[in-house]
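Undergrad: build me a model from this:
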Amino acid sequence: MPLIAVLAGDGIGPEVTAEARRVLEALGLDLSFEEAPVGGAGYLATGRPLPPETLALAKRSDAVLFGAVGDPRFEALERRLRPEAALLGLRRELGLFANIRPASIFPGLEDASPLRPEIVRNLDIVIVRELTGDVYFGEKGRRETHEGLRQGYDWMSYDEREVERIAIVGFEMAKRRKRKLCSVDKANVLETSQLWRDVVNGLAGDYPEVELTHMYVDNAAMQLVRNPTQFDVIVTGNLFGDILSDQASMCAGSIGMLPSASLNAWTGTVGMYEPIHGSAPDIAGQGKANPCAAVLSAAMLLRHSLSDEASAQRVEKAVAGALAAGFRTADLGGSHTTSEMGDAILKALA
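TA: Purely as a prediction, here's the structure:
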């Protein structure tokens, strides 16, 4: 019986994760669930954002269903004790180097995008973000300059193996879709990006069916607004991917619609599945959160960790069915609550 670790976290995390779990349970699959605190909830329970018991559960599970972490009450703590440290710790300890973030427009949501409907119609892209390197995990600190000024520093670095494994995920994803891969970097300025580009180019010969292009990150940001449907799969580093995937979410109408999967391999993977929207503490407990991204993350869990494509498609079609029936949370311009949207997805699933 596959074990799903449920780490709901902070803010709206418990609300949206509860709806995703309801959908998974409604499928009638032989799954077991076990909950544990993480983030601010973990700190309140144990004094650590990633309690040892939570990490142990994640390591022995078949997949992790994750909510969100972040709480302004803990911003004064040292960085290693803040809720966000739990997320970085899970990525590091589970080896989750590949973040898959699809951004597509559901029929009927074209008007929810800040871009004109004709620009986002048929939007269907995937951003493959490297997740365990770059400035997020590089050496960082504070020091004093010769002039006595305070200075902060963060090292951006990648070795060729780190680039190669995320590039393979990008190529494999593109091979199964429209066979177009755009590698995003800043090779005209950064030596790290030049190595990135060299390694990606070196792999291109192994994927002759995939059309490889390169784009600087500033141009990629502009093109996501100008003509997002030109892209199929984008592969990029941790920092650039963090920014571009949030931008892509607004092309799709709302950050509340975008799921993600964090994987430790292309096939046969353990994964962590989470909506990209964050904890949104300002609306926590009010029933305003959109659960669609969490539910769609559960669909990715079925697809990537449990190899159940049929059930994944059932869930995705149920979300589309609820939206087609007119259900909208506040972020989509509607007034339905979190649980009402969940009920609508369950009805469409049935």
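Undergrad: please make it C-alpha for all contacts and neighbour counts, starting now.
TA: Will do.
Undergrad: which element is Ser297 on?
TA: Taking DSSP states H and E as the criterion, the element that holds Ser297 is helix 292-304.
Undergrad: other SSEs contacting that helix?
TA: With contacts taken as 3 or more Cα pairs under 8 Å, 6 or more residues apart in numbering; DSSP states H and E, helix 292-304 sits against helix 13-26, strand 63-68, strand 261-263, strand 271-273, helix 309-324.
Undergrad: switch those over to a markdown table; also include mean neighbour count and distance to Met222.
TA: A markdown table is the format used below for those (neighbours: other Cα atoms under 10 Å; distance: least, Cα to Cα, whole Å):
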| stretch | mean neighbour count | distance to Met222 |
| --- | --- | --- |
| helix 13-26 | 21 | 31 |
| strand 63-68 | 27 | 28 |
| strand 261-263 | 27 | 25 |
| strand 271-273 | 29 | 28 |
| helix 309-324 | 19 | 29 |
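Undergrad: closest to Leu224 out of these?
TA: strand 261-263 (21.2 Å; Cα to Cα).
Undergrad: from the chain's centroid, how far away is the closest one?
TA: With Cα atoms, centre = their mean, to the nearest Å as the basis, strand 261-263 stands 7 Å off its chain's centre.
Undergrad: the helices in the protein, which residues?
TA: Along the chain, counting by DSSP state H, helices occupy 13-26, 40-46, 52-60, 84-94, 117-120, 160-175, 191-204, 217-226, 238-251, 292-304, 309-324, 338-349.
Undergrad: how about those in TSV, adding distance to Arg101?
TA: Formatted as TSV, those follow (distance: least, Cα to Cα, whole Å):
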stretch	distance to Arg101
helix 13-26	17
helix 40-46	25
helix 52-60	21
helix 84-94	15
helix 117-120	17
helix 160-175	12
helix 191-204	20
helix 217-226	14
helix 238-251	7
helix 292-304	10
helix 309-324	15
helix 338-349	21
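Undergrad: nearest to Ser279, of those helices?
TA: Nearest to Ser279 among the helices of the chain is helix 13-26 (5.9 Å), distances taken as Cα to Cα.
Undergrad: residue contacts, the spatially closest residue to Ala26 that is not a sequence neighbour?
TA: In space, and not counting its chain neighbours, Ala26 is closest to Leu346: 7.4 Å by Cα to Cα, 6 or more residues apart in numbering. Taking Cα atoms under 8 Å, 6 or more residues apart in numbering, we find Leu346 in contact with Val23, Ala26, Ala318.
Undergrad: to check against the first, give me the structure of this:
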Amino acid sequence: MRTYRIATIPGDGIGKEVVPAGRRVLEALAAQHRDFRFEFENFAWGGDYYREHGVMMPADGLDALHGMDAILFGSAGDPQIADHITLWGLRLKICQGFDQYANVRPTRILPGIDAPLKRCTPADLDWVIVRENSEGEYAGVGGRAHQGHPIEVATDVSIMTRAGVERILRFAFRLAQSRPRKLLTVVTKSNAQRHAMVMWDEIAAQIALEFPDVSWDKELVDAATARMVNRPASLDTLVATNLHADILSDLAAALAGSLGIAPTANLDPERRYPSMFEPIHGSAFDIMGKGLANPVGTFWSVVMMLEHLGETEAARKVMTAIEAVTANRALHTRDLGGEATTEEVTAAVCARVGG
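TA: A predicted model of the protein is given here:
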């Protein structure tokens, strides 16, 4: 029997509700399979840990996670703690510490969900956004001087390396190659950012030569937002920098119906370290503890985790259960215009997975 060691990090806010829900789905799945099982270890890191210890996670936290097969993450963010502390102290510390350089965010309109785009069918909006996840605008290079004075200055420097750009573009071309349409859009801003983004464009053209069967085009990031709204069927796989893809993927999730349904995989494609899977929504403290959180984004993240672990049939089973539940509008949470609770959606998915 295959045993997978899964680290669960609920983090903050509704992460404490949706990650346990994701674990329940995995447990329901394992109960129906004799060839694999899961061993879970929970790590109570986040805002509460910060208030007690002054850090979001312990200094040796990466060592505790290193032997895991995958990480299921909830959210980072606390209204009492500055956002840059919660993000850099937990999520980015894990992503960068484990060189999870490929952030993959699939987006499509699930059955039963009323997406906001007019004249858009589910077949028109079926995208995967690949986000460079290790450098770029979130490299962490910069600083502040003369704080509080009229001459105060602050800098954040975007860092792009040839190695980093090559590997994320090659990953995106491979992913596009694996999809039926074999279509990739490289998002850029080289009209205004005339150094790093020009290098990005040049490397894209070079990597494209390795994938003659992939059709690709280039789109400025501002034009890409309009294209996502006006011509969704013209897109399939997109690749963008850390900041650009962060923004575009939230737009994509909203166009598909809700941020509450959208998943993310933070991948180390070389599998040197564990990869991390999470919903893209935030900690949503305004609905914390009310049973209103949509767990579908976490469940879809579980699907991506299972695919990464090689359990493709199990992944399909969970995805089929998700689609059956979203097709039932009585099981839509508030973000989708319904009144269902986190518990009701979780129980329905578990019942289908375990049936």
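Undergrad: contacting residues for the residue of structure 1 most remote from its centre?
TA: Using Cα atoms, centre = their mean, the residue of structure 1 lying farthest from its centre is Glu147. It sits 41.7 Å away. Neighbouring residues of Glu147 of structure 1 by Cα under 8 Å, 6+ apart: there are none.
Undergrad: can you check Pro10 of structure 2 too?
TA: With Cα under 8 Å, 6+ apart, Pro10 of structure 2 has these contacts: Lys16, Glu17, Val18, Val19, Pro20, Phe43, Ala44, Trp45, Leu72, Phe73, Gly74, Ser75.
Undergrad: over to Arg170 of structure 2?
TA: Contacts of Arg170 of structure 2 (Cα under 8 Å, 6+ apart): Ile207.
Undergrad: just checking, what residue in structure 1 corresponds to it?
TA: Under the alignment (TM-score structural alignment), Arg170 of structure 2 pairs with Ile168 of structure 1.
Undergrad: again, but for Leu92 of structure 2
TA: Applying TM-score structural alignment, one finds that Leu92 of structure 2 aligns to Leu88 in structure 1.
Undergrad: do Gly143 of structure 2 as well
TA: Checking TM-score structural alignment: Gly143 of structure 2 goes with Gly141.
Undergrad: my guess is that match contacts Tyr153, does it?
TA: Yes: when contacts are counted by Cα atoms under 8 Å, Gly141 of structure 1 is listed as touching Tyr153 (5.6 Å).
Undergrad: spatially central residue in structure 2, please.
TA: Thr264 (2.0 Å).
Undergrad: need the counterpart of it in structure 1.
TA: When structure 1 is aligned by TM-score structural alignment, Thr264 of structure 2 is paired with Ser260.
Undergrad: hmm, its match is touching Gly271, no?
TA: No: Ser260 of structure 1 is not in contact with Gly271 according to Cα under 8 Å; the separation is 10.1 Å.
Undergrad: mind listing what the counterpart of Asp156 of structure 2 in structure 1 touches?
TA: Using TM-score structural alignment as the criterion, Asp156 of structure 2 maps onto Asp154 of structure 1. For Asp154 of structure 1, the contacting residues are Val135, Tyr136, Gly138, Glu139, Lys140, Gly141, by Cα under 8 Å, 6+ apart.
Undergrad: nearest residue to the fifth one in space, please, no chain neighbours.
TA: Closest residue in space to Lys140 of structure 1, ignoring its immediate chain neighbours: Asp154 at 4.3 Å, by Cα to Cα, 6+ apart.
Undergrad: and the gap between that neighbour and Thr229 of structure 1?
TA: 34 Å (Cα to Cα, to the nearest Å).
Undergrad: and Leu96 of structure 1, by the same measure?
TA: Leu96 of structure 1 is 28 Å from Thr229 of structure 1, by Cα to Cα.
Undergrad: of these two, which one has the most company?
TA: In terms of neighbours (other Cα atoms under 10 Å), Leu96 is the more surrounded of Leu96 of structure 1 and Thr229; the figures are 22 against 18.
Undergrad: so who does the more buried one touch?
TA: Counting by Cα under 8 Å, 6+ apart, Leu96 of structure 1 has contacts Leu90, Leu131, Thr132, Ser262, Leu263, Asn264, Ala265, Gly271, Met272.
Undergrad: can you do 6 Å?
TA: Taking Cα atoms under 6 Å, 6 or more residues apart in numbering as the contact definition, Leu96 of structure 1 lies against Ser262, Leu263, Asn264.
Undergrad: from what I can see the first one touches Asn99, true?
TA: Yes: taking contacts as Cα atoms under 6 Å, Ser262 of structure 1 lies within contact range of Asn99: 4.3 Å.
Undergrad: what lines up with Ile287 of structure 2 in structure 1?
TA: Per TM-score structural alignment, Ile287 of structure 2 is aligned with Ile283.
Undergrad: that match and Asp71 of structure 1, how far apart?
TA: Ile283 of structure 1 is 12 Å from Asp71 of structure 1, by Cα to Cα.
Undergrad: so which of these two has more stuff around it?
TA: Asp71 (20 against 12).
Undergrad: now do that one against Asp10 of structure 1, distance only.
TA: 7 Å.
Undergrad: one more: Ala280 of structure 1?
TA: 9 Å.
Undergrad: next: Ser32 of structure 1.
TA: 22 Å.
Undergrad: do the same with Pro102 of structure 1
TA: Taking Cα to Cα, one finds Pro102 of structure 1 at 24 Å from Asp10 of structure 1.
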